[in-house]
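Engineer: Next input, structure requested:
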Amino acid sequence: MTHQRSSGNANQTFFNEGDKNHQSLSPLHSTWVTAFLKEEDTLSILHQIYLSLFINNYTPTVLIDLQGQIIQVNQSALEFLQYSSADLILSPYSNLLRINKKSPDDMFIKKINESNPFKVECQVLNGIGELIPVLLSATPFVIGEELIGTFGVIHDMSEGYRLNEITASKDPLTSLPNRLSFLKELTKWHTNGESFDVLRVDIENLKDINSVYGYEIGDSILKNVSERLITFLGKQTFISRFGDASFVCMATDELKISKNQLLKRISKPIKVDKEEIFFRVLIGKVYFPQDGLEVKDIIKSLDLSIQLNKCRKRFSSQKEIGEQELIQRVKLENEITMALKKNQFELFLQPKVLWKEKKIKGAEALLRWTHPRYGAVSPVDFIPIAEETGLIIEMGEWVFEEVCKVLQKWKNTNIPDKTISVNISIQQLYRKGFLDTLVTLVNQYGINPNLIELEMTESTFSYDTKKAQRILVDCQQAGFHVSMDDFGTDYSSLNLLAEFPLDTLKIDKRFIQSYNRNERSQVILKSIISLSKGLHLQSVVEGVETLLEFEAAKKLDCDIIQGYYFSKPLPIQKFEEYANQFDYSIYINT
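Structural biologist: So this is what the prediction gives:
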C-alpha cells in the first residue's frame, strides 16, 4: 500500500549543494523531499540514480507527482519543448500535455497513482505554440516503498516513431545543421547574452515547383540555395535548414544585406535539361535582444517577419509595419476561404464593343465580392491576397466554370454568340493539368471553346517563356483564344509578340487615358495598333471613360473598345438586358 506524503520544505534542493562532482541542480519542488533526505547513504544512491536516469538522459523527460504537477524537467526536455524550467516547474501537466480522448485527464492521474508503467499517445504544446504528437512512456518513481510520482519519457512521433531523432544533427539533403541543431545553437547564443542577428530565407513557391516539376527539381533548388548561402554569408555564419522550404542563418556580426544583394546571389534560376527553373524567395530578419528576450520570442519574431514580408513583398524587419496589419491580412484570407465555400462571389461582365459593326462582341468576366457584414470588398484588396496564398487557383476555376454556365444558358436560350474573356493568373497557367481542367469544363457544359478568350498579363507570359509558349500553343489547338492583357507595361513586350501564339492585344489603359495630353502616348498607341494589324491580331483599347477617349480610340482604328464610357461591369442579368437593348447611336451623339 502506498501513501502520499504531505510534509516537507518545498524549497529544499534534492542534493547537497556542497557536492562538487556535479552541477548545481534546480530545486525539486515537492512536499515529500525532506522526509527522504535523512541518511547520507540513501542520498548518495538516489543522487547517482537520479543523475543516470534523469538529468543526464538524452531523451526528453519530465517528472510528474501524484497530483499531476510537473516537479522537474531535464535539459533535453527544455530544448525539445522550447521552454525554460521556470515555465514548467510547479505547473499542472495539462499545461503541457494534451491527452488523447481515449485517456481522459482523470484516467491519467489514476494511472500515475497505480504504480505501474504505461504508455499513452498524446500531444505536447511547445513554447512557440505548436502541438507535437508524442508517445509518453511513464515509469513509476518510487523511493523505499513509497510511490512519489512518474518519470514521463517523451518520444517525438511527428513523422512516425523517430525515437533517435533527438541525437540527429544534420539535414540529410543539404548536410546543413537541422532545425533541432539550430534550436540548440540559438539557446546557446541566447544564454551567452551577446547580441546577434537571425536571418530566415524561405523558398515561397517550392510546393508549386514540386507539384509541377517533381520533387527532384525541388531538392535541387534546396541544395543550390544552401550552397549559395554558405558561399555568400561565409563560415562565420551559422546556417541551418529550418523547415521544408526554409533556412535560418545566425551571425554575431550584423548581417548588413540588402534585398538586391541577397536575391541576386541566392534566387538565380537553376538549369535542368537546358530549361531554367525560377523560384521566389522571401526573407525575414530579427535581432537579439531587440526582437525578443526569450528563445521562443525570437522564433515568433522570425515567423512574424516572414509573414509580414509576404504581405509587403519586400525585404524588411517586422518592426517596419505593425502586427495589426498582419492580423487584418490573415483575417481577410480566412474570409476569402469562407466566401469560396459559401458562394459569396459573383460574376460580373463588362461589355466589349465592336465599334465599326456597332454591336457588342462580348465581355470580360470580372469577380465581385459582397461580404455579408462588410459589404462590397474591392478586388484591389482581395485579389493580391488570393494570388499570394494560392486561393486564386480555386477562385479562377470557379470563374471559368461560371463563364461556362453563362455561355451554356445563352446557347440554350438562343442568345447570339458572344465571347467572354477570362483572366488567367500565373499560378493557374503553370499549374499541372491547367488545360485539362478547362477542356473538361467546356465539354461538361457543351461549350464551343472559341467563345472563350484566355487573358493573361505580360508578366504571366514572361515568368517561364518556354513553358508558357508550349501551354498556349496547346490552348489554341484546343480551340481557345489567347489575349495579352495590359500590353505595353513590360520591357519585354515586343519580344513576347515574336515568340507567343496570340489572337488579341489588349492595350494598357494608361495610354488612352493620357492620349489627349501626352504626345508620346499618341505615338505609342498608334504604333501598337499598327503593329497588331501587321501581326493579324485584334486590338482592344481598354479603360475608355470619356467621349474624347472614345473618339481617340476610333481615330486610331482599333478593333474593340472597352470601358466605363459604354458600361461599368454588370451582373449577368443586367448585362443581358444591356446587350439586348444596345444602341450604338446613343454614344455617338453624346
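
Engineer: CA atoms for contacts and neighbours, from now on please.
Structural biologist: Noted.

Engineer: Could you pull out the strands in the stretch 151-300 of the chain for me?
Structural biologist: Under the criterion DSSP state E, counting those that start in this stretch, the stretch 151-300 of the chain contains strands at 196-203, 238-243, 246-251, 270-272, 275-277, 281-288.

Engineer: of all the ones you listed, which lies closest to Leu454?
Structural biologist: Between Leu454 and the strands of the stretch 151-300 of the chain, the tightest spacing by Cα to Cα is seen for strand 275-277, at 24.0 Å.

Engineer: For the closest one, list every residue counted as buried.
Structural biologist: Going by neighbour count (16 or more other Cα atoms under 10 Å), the buried part of strand 275-277 is Ile277.

Engineer: Equivalent analysis for stretch 583-590, please.
Structural biologist: Under the neighbour-count criterion of 16+ other Cα under 10 Å, stretch 583-590 has Tyr584 buried.

Engineer: let's see this one next to it:
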Amino acid sequence: HSPTPPLSQLRVPISIDEQLWGYIGFEDYRQQRQWSSGEESILIAMAASIGGALKRQLAEATIRYQAYHDLLTGLPNRTLLNERLSLALETAHKHRNKMAVMFLDLDRFKTINDTLGHAVGDRLLQSATQRLKSCLRVDDTIARWGGDEFTLLLPEINGIEDATKIAQRIIDVLKPAFDIEGHQLYITSSIGIAIYPQHGQDAHTLLINADAALYRAKAEGRNNYQIYTPAMNSQASELLELENSLHQAIQEQQFVVYYQPQVNVNTGEITHMEALVRWQHPQLGLISPKTFITLAEENGLIFAIGTWVLQTACAQNKAWQDAGLPKVRIAVNLSVRQFQQPSLVETVAQVLQETKLAPEFLELEITETIAMQNVDFSRAKIAQLQRMGVRIALDDFGIGYSSLNYLKKFGFDTLKIDRAFVRDLENDPQSAAITSAIIALGRGLNLSVVAEGVETVEQMNCLRSLNCEEMQGFLFSHPLSAEEASQLLVDNFRSQIANFRLNSICHLK
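Structural biologist: From the prediction side, this is the model:
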C-alpha cells in the first residue's frame, strides 16, 4: 500500500446470505477519476464469485464440524473420538507409552429429563460438560458418546494412578449443585477405566473393557470409578442377561414382598412393617433388590415393579387390620425414578383407594440422595404426600448430604439412622457421638428416630441409653414372608395382652 491515501476508489461489498464479510475494490493513487460501468461489473462479478466460494467453504467447514462434533455440547463425537483413539494407539505403541480410555455415565440423568423436561436436561448436560472439561489435561479428549454417556481418552499416562486421579477429580467436581432455570440439581457419575496395553491393545477391546468397568461401577452403587478386570466381562454379560429376564419376571409375577418389623424396645410393640421386594428367579433363586433395582431403573421397569410392591404392601396391611391385629404402619421404599415420577402422588392415592388402607398407615421411605436431586421438586412432592396423610421417612440418614438446613425445609416425619453408625457403636466413639447427635436432632425437630441394622443386644442397649426407642434389625427379626409376618404380629399381639393382664393384676394387688 502507498503511504498516501488513494485519490479515487471503487468498492463492492462481499456478502454471504445478506451478511457483510468484506469489500473488494479498485484504487487509483495517480488521479481522481470516474469508474466505468464495465469496471464496476467486474468487481460485482468478483465479489459474487468470492462470496460463493466463501459460502461453500463455510458450508463444508460446518458439515465437517457437525460430522465430528456433538451439536449440543460442542464436544467431539464418536467418529472423532475413534480417529483420535487410533492415532493415540499408534503413538503409544511406537513410544511404548501407557494410555487410558474411560467411559463416564451421569447417574440418574434420565430422571431429570423425565421430570423437568429435555430443555432443563440439555442445559444440565452443557453445564456438566464445562465442569468435566476443567478436569482434563491439554492433550486429553472428552467426547459425548451418546445420551448422558461420555468417553475420555488420556494419552501418555505414567500408570493407573494418573487415570484414577482424573476420575476422582471428575466425581468431586460434579458434587456441587447445578443451578438450572431455578432448580437446584445434583448429579453424580459412574466411571469405568481401561489401560493400554494391559487391558487391551486395540480400540475395540479398550472400549469394551472400559464399558464393562462402567457396568461394575453402576452395580457398586454408582458415584464411583472402577478399573477393568477380566472378570468384569462375564459380570457384564450376566447383568445383561438379568436385565432381559426382568421383563419376563414382571409378566410371570416372579416378585415377592418380605416384611421386616420395626420395634419399640421400651414396650415390645411392633410399630411398623417394612416391605422389602425380592425376585424369585426360577433358576437363580431369591435375588435381592441391590442386584436388580438399578437395572429396573435404567430400563424403566421400576415403575411397574414399584407400583406392584406398593399395592401388595398396602393390601397386606389392610388384611392384617381386617383380621383384628394391632394397626401398624407399612413402610415402602421409593427408588429415585419412582419418587421423581410426575404421577407418584396420583399413584399413591389410587393404591390407597383400591386397597382401602387409611393414608396414616403408610410411610414412604426416600434417601438423602433422592431428596437432594432436585430440592424444590422434592419439597413440593413431600408436602403433597403429607397433605394426603402419608408419612415420609428419610432413610440411611447420616451418609449423604446431611445438611441440617434442608432437613428442616423438607419436613420429614421420621429419621432412620444408617446401619453403618449402628454397626460401629460399641467400638467407635465417633459413631456413638454421631448417633447420639442424630437422635437429639430428631427429637428436637419432633421427628421419630429409628435405628437400622441392630444385630446385637449390646447395640440395642447402647441405643436405649441414647434415648432411641425404635429399632429394626436381625436382632428382632430377619425379613419374613407374608405368612411369617402375620404370625409374628399375632404372637406380638398376644404378648402385649399378656403383659397388660400381668400389669393389671400387679396394680390390683
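
Engineer: would you turn the strands of the stretch 151-300 of structure 1 into CSV with distance to Asp105 of structure 1?
Structural biologist: As requested, the strands of the stretch 151-300 of structure 1 are exported to CSV (distance: least, Cα to Cα, whole Å):
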stretch, distance to Asp105 of structure 1
strand 196-203, 39
strand 238-243, 33
strand 246-251, 37
strand 270-272, 53
strand 275-277, 52
strand 281-288, 39
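
Engineer: Out of those strands, which is closest to Ile528 of structure 1?
Structural biologist: The nearest among these, by Cα to Cα, is strand 275-277 at 30.3 Å.

Engineer: Give the aligned range of that closest one in structure 2.
Structural biologist: Taken onto structure 2 by TM-score structural alignment, strand 275-277 of structure 1 occupies residues 183-185 there.

Engineer: compared with structure 1, how much does the matching stretch deviate?
Structural biologist: Stretch 183-185 of structure 2, aligned to structure 1 and superposed, deviates on average by 2.4 Å (mean Cα distance after the TM-score superposition for structure 1).

Engineer: quick one on the thing from earlier: please name whichever of the strands of the stretch 151-300 of structure 1 is nearest to Lys432 of structure 1.
Structural biologist: Closest to Lys432 of structure 1 of the strands of the stretch 151-300 of structure 1 is strand 275-277 (Cα to Cα; 14.9 Å).

Engineer: And that closest one, what does it pack against?
Structural biologist: Packing contacts for strand 275-277 of structure 1, counted by 3 or more Cα pairs under 8 Å, 6 or more residues apart in numbering; DSSP states H and E, involve strand 270-272.

Engineer: The strand it packs on against structure 2, how far on average?
Structural biologist: Relative to structure 2, strand 270-272 of structure 1 is 2.0 Å off (mean Cα distance after the TM-score superposition for structure 1).

Engineer: Pull out the buried residues from that strand.
Structural biologist: Going by neighbour count (16+ other Cα under 10 Å), the buried part of strand 270-272 of structure 1 is Ile270.

Engineer: what do you get for stretch 490-507 of structure 1?
Structural biologist: Using 16+ other Cα under 10 Å as the test for burial, stretch 490-507 of structure 1 gives 493, 496-497, 500-507.

Engineer: likewise stretch 194-207 of structure 1?
Structural biologist: Within stretch 194-207 of structure 1, the residues that qualify as buried by neighbour count (16+ other Cα under 10 Å) are 196-206.

Engineer: Contacts for the longest strand along structure 2, please.
Structural biologist: Determined from DSSP state E, the single longest strand within structure 2 is strand 269-281. Strand 269-281 of structure 2 has contacts (Cα atoms under 8 Å, 6 or more residues apart in numbering) with 249, 254-264, 285-289, 309, 313, 328-333, 479, 489, 492, 496.

Engineer: mean offset of that strand relative to structure 1 (after superposition)
Structural biologist: For strand 269-281 of structure 2, the mean distance to aligned residues of structure 1 following superposition is 2.6 Å (mean Cα distance after the TM-score superposition for structure 1).

Engineer: now that strand: how far from the chain's centre is it?
Structural biologist: 25 Å (Cα atoms, centre = their mean, to the nearest Å).

Engineer: And stretch 55-69 of structure 2, by the same measure?
Structural biologist: 36 Å.

Engineer: List the buried residues of that stretch.
Structural biologist: For stretch 55-69 of structure 2, the neighbour count (16+ other Cα under 10 Å) marks 65, 68-69 as buried.
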